[in-house]
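Asks: All I have is the shape, not the residue letters:
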């Protein structure tokens, strides 16, 4: 590790109590590990929840943890069994490492592993730190022409890839996406890459819808309090030329949108819940059942990082447009305050060059 003797991390202790402090330096990598130096980290909604509320869903901050999981890094050292990476490689990290031996892992659904360990999910530390160790099997090299900031977007882009794969977005698909935040925009890009013929996004923020149109949305809907569910469904029907989308992807976490995707999906189509909102929502289940709408959930991703890297490397996705704010590592708290304000789109912290 050379002459570096100090490691720092953005640590949250409890709700509204976080700062950059000195943290322990990682040990040398084990046989299947890599030692990484962090380059850039994007701020996710879950990070904001841990910082501002001290918890996200059922995961509670009970002891100090380092935040961050949308990461680009550079390899500093490798374990004895690592063959596909070498010091100096730029990489991205899939933050959730499963046990690789349970029923779910053996069955190809490792994202559902009950013993999974994920960056910045209590009690596990994240990557908003100078140095960290990671399992080599979940560390992927990125092409030279993909920037550090773009590489840090591979993780949320993988969420979008997983939702499109799981809902079978393909050539000719007509897709509704509710929520034009980062995940909604990444999902728009992924859906287009998978061949969707038409993609419509809804949101309550016109600035975000404007960006959605700039990066490929065919149509957008600015949702207002004055509109009823019935009016929204009819508006959506109009934008799909008198029909309804065969696939609806909920990316906002808002209960109203969880209802809307069921009501606005074509009979026989698929509605998938990606956004994380309240644990209980009143849904029009009878209507969905009568019309045989398939209802799916999506959790993180599995086998999606290589695809997301290829998409980013293709140059067909306008990822750079999503990085609206950039901060130095020392200003991490200010970065989190900016992200929480809802200004812009994706806030990126550049830890090192």
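Replies: Received it, and whenever you're ready, just let me know what you need. Please read all numbers here as calculations on a predicted model, not as lab measurements.
Asks: Only C-alpha atoms from now on, for both contacts and neighbour counts.
Replies: Fine.
Asks: Quick check: the gap between the residue nearest to the spatial centre of the chain and residue 94.
Replies: Nearest to the mean C-alpha position of the chain, counting by Cα atoms, centre = their mean, stands residue 156 at 2.6 Å. Going from residue 156 to residue 94 by Cα to Cα, to the nearest Å gives 10 Å.
Asks: swap in residue 185?
Replies: Applying Cα to Cα to residue 185 and residue 94 gives a distance of 20 Å.
Asks: Compare those two (neighbour count), which wins?
Replies: Set side by side, residue 185 and residue 94 show more neighbours around residue 185, with 29 against 26, by other Cα atoms under 10 Å.
Asks: what about versus this one:
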């Protein structure tokens, strides 16, 4: 019997490229312009400071934003105006360090936090660096991402992985940190009821983090029955399939079927869809907290009167901030949250475009692209 994808993840091997000396070849998967990829050799990144490290990228998770840049050439104000390397959910091996680096060593496996703030503005100094206006975020024009052989970061944004956490799990620390950030904004505590809209990777991880923090009821809402079925086996205590009804009617059905007569203590929307946001506001308990994690249409209409009359708190959530990566890794380390279960597809670097095509067709849940020179004979296709 062929091993499962989860079993095969533990058998990844790194194959050295002997055709060129160490640190001389940096193969990259480049978005040339909207809809067009090509492979190119880029210069190996130099360490910008004595506090930087050079990482060989071993695994990268494919995010919806990467696919959006490929299909549309922009996300909001961020436009692809020159060739761009995509990818930002990555983990790898430290291969070189600056002379002042003290927290990581050569040969250690690390999860990469892919946004580097200025570290001097009021937001950075106030502990909210994810709001830094000068943030240099991987795969956000004009900054290249991680789908290449090498990537460089300050040591502060490289997090050493415990030995039993696989490199694929390390790549998924990035989306897990988004869920952690959302949960911390919501202030989830033991015994609360949590309603999560969207059973994609972020929504599923929000469910998992909520359970890990002690939520007693975690209800996953989506339109696809297959995703809801997975959510129930993964982290949700119950599920609800959105019906062709008004937001108010769907909210009433959710509250009735889930026995939350007063509504949910916390609502997290991971869809950005107007219908889900409206439904979530109606299903929110008086005095509850609504966290907007997913992004869709920039301008939406939702029942603000409900927020006011319930004296609810509506919060926006943006990426992750201080402590989120550390907490995400600790949740994995303590096995309070699992991410291997989300990985349904894996591709060698030479087949990266197939990964993009698969995600665009909504195949599976999470796809991994291995770095150049990383091979696994057991994971060679999307089956």
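Replies: Arrived safely, thanks for sending. Computed from a predicted structure; not experimentally measured.
Asks: Which position in structure 2 pairs with the residue nearest to the centre of structure 1?
Replies: Residue 156 of structure 1 maps onto residue 175 of structure 2 when the alignment is built from TM-score structural alignment.
Asks: Repeat that for residue 310 of structure 1.
Replies: By TM-score structural alignment, residue 310 of structure 1 lines up with residue 330.
Asks: hmm, back to that, if I've got this straight, the match of residue 156 of structure 1 is in a strand?
Replies: No: counting by DSSP: H, G, I helix; E, B strand; the rest coil, residue 175 of structure 2 is not found in a strand; it is helix.
Asks: what sits against it?
Replies: Going by Cα atoms under 8 Å, 6 or more residues apart in numbering, residue 175 of structure 2 touches 89, 201-202, 205.
Asks: Please identify which of the residues you listed is nearest to residue 157 of structure 2.
Replies: Residue 157 of structure 2 lies nearest to residue 89 out of these, by Cα to Cα, at 12.8 Å.
Asks: What is the neighbour count of residue 52 of structure 1?
Replies: As a burial measure, residue 52 of structure 1 scores 19 neighbours (other Cα under 10 Å).
Asks: was I right about it contacting residue 18?
Replies: No: counting by Cα atoms under 8 Å, residue 18 is not a contact partner of residue 52 of structure 1; they are 9.1 Å apart.
Asks: Can you name the residues that contact the aligned residue in structure 1 for residue 186 of structure 2?
Replies: Under the alignment (TM-score structural alignment), residue 186 of structure 2 maps onto residue 167 of structure 1. Residue 167 of structure 1 sits next to 247, 270-272, 296 when contact means Cα under 8 Å, 6+ apart.
Asks: Go again with 7 Å.
Replies: 270, 272 (Cα atoms under 7 Å, 6 or more residues apart in numbering).
Asks: if I look at residue 100 of structure 1, how far off is residue 276 of structure 1?
Replies: Taking Cα to Cα, one finds residue 100 of structure 1 at 26 Å from residue 276 of structure 1.
Asks: so who does the alignment partner in structure 2 of residue 287 of structure 1 touch?
Replies: Matched across to structure 2, residue 287 of structure 1 falls on residue 306, judged by TM-score structural alignment. For residue 306 of structure 2, the contact set (Cα under 7 Å, 6+ apart) comprises 281-282.
Asks: all helices for structure 1, in order.
Replies: Secondary structure of structure 1 (DSSP state H): helices at 45-53, 103-106, 148-152, 154-166, 182-193, 206-214, 229-239, 255-263, 285-290, 305-314, 332-341.
Asks: Switch these over to TSV; also include distance to residue 115 of structure 1.
Replies: Shown next, in TSV, are the helices of structure 1 (distance: least, Cα to Cα, whole Å):
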stretch	distance to residue 115 of structure 1
helix 45-53	20
helix 103-106	10
helix 148-152	25
helix 154-166	20
helix 182-193	25
helix 206-214	37
helix 229-239	40
helix 255-263	29
helix 285-290	32
helix 305-314	20
helix 332-341	29
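Asks: Please identify which of these is closest to residue 79 of structure 1.
Replies: When the helices of structure 1 are ranked by proximity to residue 79 of structure 1 (Cα to Cα), helix 305-314 comes first, at 21.6 Å.
Asks: and residue 118 of structure 1, what does it touch?
Replies: Each residue near residue 118 of structure 1 by Cα under 7 Å, 6+ apart is listed here: 95-97, 124.
Asks: Recalculate using a threshold of 8 Å.
Replies: 95-97, 124, 126.
Asks: measure the residue mapped onto it from structure 2 to residue 44 of structure 2 for me?
Replies: Under the alignment (TM-score structural alignment), residue 118 of structure 1 maps onto residue 137 of structure 2. To residue 44 of structure 2, residue 137 of structure 2 is 19 Å away according to Cα to Cα.
Asks: Residue 54 of structure 2 now?
Replies: According to Cα to Cα, residue 54 of structure 2 and residue 44 of structure 2 sit 9 Å apart.
Asks: Now for the two: what residues contact both?
Replies: residue 150.
Asks: who has more neighbours, these two?
Replies: For residue 54 of structure 2 and residue 44, the more surrounded residue by other Cα under 10 Å is residue 54, and the numbers stand at 24 against 17.
Asks: Nearest residue to that one in space, please, no chain neighbours.
Replies: residue 152 (4.6 Å; Cα to Cα, 6 or more residues apart in numbering).
Asks: Identify the residue of structure 1 aligned to that neighbour.
Replies: Match for residue 152 of structure 2 (TM-score structural alignment): residue 133.
Asks: That match and residue 32 touch, don't they?
Replies: No: assessed by Cα under 8 Å, residue 133 of structure 1 is found out of contact with residue 32, at 10.2 Å.
Asks: okay, these two: which has more neighbours?
Replies: Neighbour count, other Cα under 10 Å: between residue 133 of structure 1 and residue 32, residue 133 has more, with 21 against 15.
Asks: residues in contact with residue 132 of structure 1?
Replies: Here residue 132 of structure 1 is in contact with 25-26, 35-38 (Cα under 8 Å, 6+ apart).
Asks: Same question for residue 34 of structure 1.
Replies: Per Cα under 8 Å, 6+ apart, neighbours of residue 34 of structure 1: 75-79, 82, 133-136.
Asks: What's the local residue count around the spatially closest residue to it that is not a sequence neighbour?
Replies: Closest residue to residue 34 of structure 1 apart from its sequence neighbours, by Cα to Cα, 6+ apart: residue 78 at 4.5 Å. Applying other Cα under 10 Å, we find 25 other residues in the vicinity of residue 78 of structure 1.
Asks: Likewise for residue 3 of structure 1?
Replies: 5.
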